[in-house]
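> missing the sequence, but the structure's below:
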């Protein structure tokens, strides 16, 4: 299981839906949301829930983990980046041709996590 701490469940779920994750609608007020990705769960927990479960928990600062989404082509990296940014979310680094042979871009989710998009060139 990979957990994402979120200040705004609705905004976070909407962001990840734009990236293509099949998250069901109707969960924006839930304190915990799970998505089974074939035996690996991606989960979202509200800050309030985390503080209740892990007494004394403090919200972390800075980049801690990265999620990367593989795209089918370099053009899809560009299109997905533009769709998410046009949806009102923040881009961190516009698409570029990386020296390691991939088209690459980096977004920020609503909680400041860096999310990569990539495709083989």
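Yes, it's here. What you see is a predicted model; the values in this text were computed from it and never measured.

> okay, CA-based contacts and neighbour counts for the rest of this
OK.

> Near residue 99, how many other residues are there?
By the measure other CA atoms under 10 Å, the count of residues near residue 99 is 8.

> Can you tell me the SS state at it?
For residue 99, the assignment made with DSSP: H, G, I helix; E, B strand; the rest coil gives coil.

> okay, now the one to match up with it:
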């Protein structure tokens, strides 16, 4: 049986120092395993790593077919416990220099949501879902 979990998400970075600096400007702390060529941030649920995209493609034995800034068809999410947090978190992200691609608004499914893109156009949702349940670490365990 395959374990039902997500342990690590890696973003292939075109400019690792700039992308690393952005996530640091959000106030996110790196783990001790980070180095000059690899950044790892501990989140409530999974580890988020940044790795040079050419090295990531080489490791996976694939070719890079997208240009920097192209939508990669993947979104990440920061889910929150209260609807007003969506607005305040987006303001902090705006101050860090992110491109806000959708301002906070009520969602058709009953929550509140917004979207931002990091410096390499990786798309993140910031959301409140009224049925979300979080554990003591802040990891969303159901919705």
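Nice, thanks for sending it over. The structure presented is a predicted model; accordingly, all values stated were derived computationally and were not measured.

> for structure 2, what spans make up the strands?
In structure 2, the strands defined using DSSP state E lie at 8-13, 39-42, 47-52, 75-80, 99-106, 112-117, 123-128, 133-134, 140-142.

> In CSV: those, plus distance to residue 21 of structure 2 and mean neighbour count.
Output for these, formatted as CSV (distance: least, CA to CA, whole Å; neighbours: other CA atoms under 10 Å):
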stretch, distance to residue 21 of structure 2, mean neighbour count
strand 8-13, 12, 17
strand 39-42, 10, 20
strand 47-52, 11, 19
strand 75-80, 18, 16
strand 99-106, 15, 16
strand 112-117, 14, 22
strand 123-128, 17, 22
strand 133-134, 28, 16
strand 140-142, 26, 12
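
> Reformat these as CSV; add distance to residue 61 of structure 2.
Listed next are the strands of structure 2 as CSV, based on distance: least, CA to CA, whole Å:
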stretch, distance to residue 61 of structure 2
strand 8-13, 14
strand 39-42, 21
strand 47-52, 14
strand 75-80, 23
strand 99-106, 32
strand 112-117, 27
strand 123-128, 25
strand 133-134, 37
strand 140-142, 33
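
> who wins for proximity to residue 89 of structure 2 among those?
Closest to residue 89 of structure 2 of the strands of structure 2 is strand 123-128 (CA to CA; 7.7 Å).
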